[in-house]
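J.: coords below, sequence missing:
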């Protein structure tokens, strides 16, 4: 479980701590140095890094040839990177990874929410969250490349009573398109900086008992 102080100090302020925990539990990793490599539908077995330098070396070995996800949020390492030399150690820094990942996930949630018609009913919000998780893992929602899709803007969201079912479609992450990762990392809609996104959304009720 991610440390509460880390979430408070580094996560997107528009996401409640409970939501950040749920996001990481379903789509992330406990280890800031976690590197996941996929080639098509196949998971490439790689050695577990023991320090940031080893993690960065591993990422550089596979970036551009395979899909690489990194850190606590399993952030797409190739997002906005044109060559391996442009990769920054921020990817394996717990705080920076959490900041980038939660900001990007909040945008993806808004994209999914808009597709649903910006519902406020308690019964619809958990499915919205689950679809946002799948979109995070695959890079796509309804055929749309969510990492480079413009942010639809702020939406008012009611608080659902409880979270939706488990994520049966996690295997869809195999379908993530490497080209999608190469979109500008600091460019959620080619209009702004993911790390400075000013539009937030309150998902505080998701997962509440």
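T.: Perfect, I can see it now. Remember, it's a predicted structure, so these values are computed and weren't measured experimentally. Residues are numbered from 1 along each chain as shown.
J.: please make it C-alpha for all contacts and neighbour counts, starting now.
T.: Noted.
J.: mind listing the strands for the chain?
T.: Here the chain has its strands, by DSSP state E, at 35-39, 42-44, 67-70, 75-76, 140-141, 144-145.
J.: quick one: closest of those to residue 155.
T.: Residue 155 lies closest, by C-alpha to C-alpha, to one member of those: strand 140-141, at 18.1 Å.
J.: which strands and helices sit next to the lengthiest helix in the chain?
T.: Using DSSP state H, we find that the single longest helix of the chain is helix 94-115. Applying 3 or more C-alpha pairs under 8 Å, 6 or more residues apart in numbering; DSSP states H and E, one finds that helix 94-115 makes contact with helix 4-10, strand 75-76, helix 125-138.
J.: separation between residue 166 and residue 130?
T.: 8 Å (C-alpha to C-alpha, to the nearest Å).
J.: no no, residue 168
T.: For residue 168 relative to residue 130 (C-alpha to C-alpha), the value is 10 Å.
J.: ok, residue 30 - contacts?
T.: Going by C-alpha atoms under 8 Å, 6 or more residues apart in numbering, residue 30 touches 1, 2, 24, 72.
J.: at 7 Å what do you get?
T.: Residue 30 makes contact with 1, 2, 72, according to C-alpha atoms under 7 Å, 6 or more residues apart in numbering.
J.: can you get me a residue count around the second one?
T.: Yep, that's residue 2 we're talking about. 17 (other C-alpha atoms under 10 Å).
J.: pull the contacting residues for it.
T.: By C-alpha under 7 Å, 6+ apart, the contact list for residue 2 reads 21, 30.
J.: ok, and here's another one to check against it:
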């Protein structure tokens, strides 16, 4: 069970706690050391790390060859990394992972909200969340690479806090956006276009000279 206090202290303040909870439930992990590795649309079986050092070694060993997601939010480990030495050890620390993950998801959520026309009807919120979660899992929304796309800026989501009917609607939203080993990764969506390679980073040329 996700620690509500941890979410309150560490999550991006622009996201309602109910949205953060749904995001982590559908796309994240309860294990702060969780490392998910994919090669294309195939899940790669890797040993389960028991320490932060093991988790970081596992990430470094796969970064550049595979898509790597890490921690409670399953943050895209390769985002903004050009070499393995730039990897932040804090990525596997629970609070920092939640901070980084929810801040990035908040941008993805804003992108989806803008596409929907910034709706004010609370009934639309579950669908927006589901689409934002799918965009988080794949790295794409309507052909846009969401992790590298510009932030559309502040959008006003329908109020979830204090409205039980809205929260119930969120909690009852379809599970189709949940984690699924068959879900195509961000590397698959545009694998034929090196300029749209999602968060994958090719480090194969480092040290080759």
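T.: Received the coordinates, thanks. Note that the structure is a prediction, hence the values are computed from the model and not measured.
J.: whereabouts in the second structure does the longest helix of the first structure align?
T.: Against the second structure, the aligned range for helix 94-115 of the first structure is residues 94-115 (TM-score structural alignment).
J.: next, the buried residues of the matching stretch.
T.: Of the residues in stretch 94-115 of the second structure, 94-114 count as buried by neighbour count, 16 or more other C-alpha atoms under 10 Å.
J.: what's the mean distance for it versus the first structure?
T.: Compared with the first structure after fitting, stretch 94-115 of the second structure has a mean deviation of 0.5 Å; criterion: mean C-alpha distance after the TM-score superposition for the first structure.
J.: contacts for that stretch?
T.: Under the contact criterion C-alpha under 7 Å, 6+ apart, stretch 94-115 of the second structure has outside partners 6, 10-12, 15, 32, 71-73, 75, 90-91, 128, 132, 136, 146, 151-152, 155.
J.: what is the neighbour count of the nearest residue to residue 127 of the first structure once chain neighbours are set aside?
T.: When the adjacent residues along the chain are set aside, residue 127 of the first structure lies closest to residue 164, with 5.7 Å between them (C-alpha to C-alpha, 6 or more residues apart in numbering). For residue 164 of the first structure, the tally of surrounding residues (other C-alpha under 10 Å) stands at 18.
J.: neighbour count for residue 166 and residue 130 of the first structure, which is higher?
T.: More crowded of residue 166 of the first structure and residue 130, by other C-alpha under 10 Å: residue 130, with 22 against 9.
J.: might you report the residue contacts of the more buried one?
T.: Contact analysis of residue 130 of the first structure by C-alpha under 7 Å, 6+ apart lists 164, 167.
J.: that older thread, and the strands of the first structure as JSON lines, adding mean neighbour count and distance to residue 174 of the first structure?
T.: JSON lines is the format used below for the strands of the first structure (neighbours: other C-alpha atoms under 10 Å; distance: least, C-alpha to C-alpha, whole Å):
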{"stretch": "strand 35-39", "mean neighbour count": "21", "distance to residue 174 of the first structure": "7"}
{"stretch": "strand 42-44", "mean neighbour count": "13", "distance to residue 174 of the first structure": "7"}
{"stretch": "strand 67-70", "mean neighbour count": "26", "distance to residue 174 of the first structure": "9"}
{"stretch": "strand 75-76", "mean neighbour count": "26", "distance to residue 174 of the first structure": "13"}
{"stretch": "strand 140-141", "mean neighbour count": "20", "distance to residue 174 of the first structure": "11"}
{"stretch": "strand 144-145", "mean neighbour count": "16", "distance to residue 174 of the first structure": "15"}
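J.: what residues are up against residue 40 of the second structure?
T.: With C-alpha under 7 Å, 6+ apart, residue 40 of the second structure has these contacts: 185, 187, 188.
J.: of those, which ones are shared with the first structure?
T.: Retained in the first structure by both residues aligned by TM-score structural alignment, their matches' C-alpha atoms under 7 Å are the following of these: residue 185.
J.: which of the contacts of residue 40 of the second structure lies closest to residue 37 of the second structure?
T.: Each of the contacts of residue 40 of the second structure was checked against residue 37 of the second structure using C-alpha to C-alpha; the closest is residue 185, at 10.0 Å.
J.: give the equivalent position in the first structure for that closest one.
T.: Aligned partner of residue 185 of the second structure by TM-score structural alignment: residue 175.
J.: its match and residue 86 of the first structure, how far apart?
T.: 25 Å.
J.: what about those two, which has more around it?
T.: residue 175 (17 against 11).
J.: find the nearest non-adjacent residue to the more buried one, please.
T.: residue 138 (5.9 Å).
J.: if I pick that neighbour, what's in contact with it?
T.: Counted by C-alpha under 7 Å, 6+ apart, residue 138 of the first structure has contacts 172, 173, 174, 175, 176.
J.: just checking, the third one touches residue 41?
T.: To tie it back to what came earlier, the one meant is residue 174 of the first structure. Yes. Between residue 174 of the first structure and residue 41 there is a contact at 4.5 Å, judged by C-alpha atoms under 7 Å.
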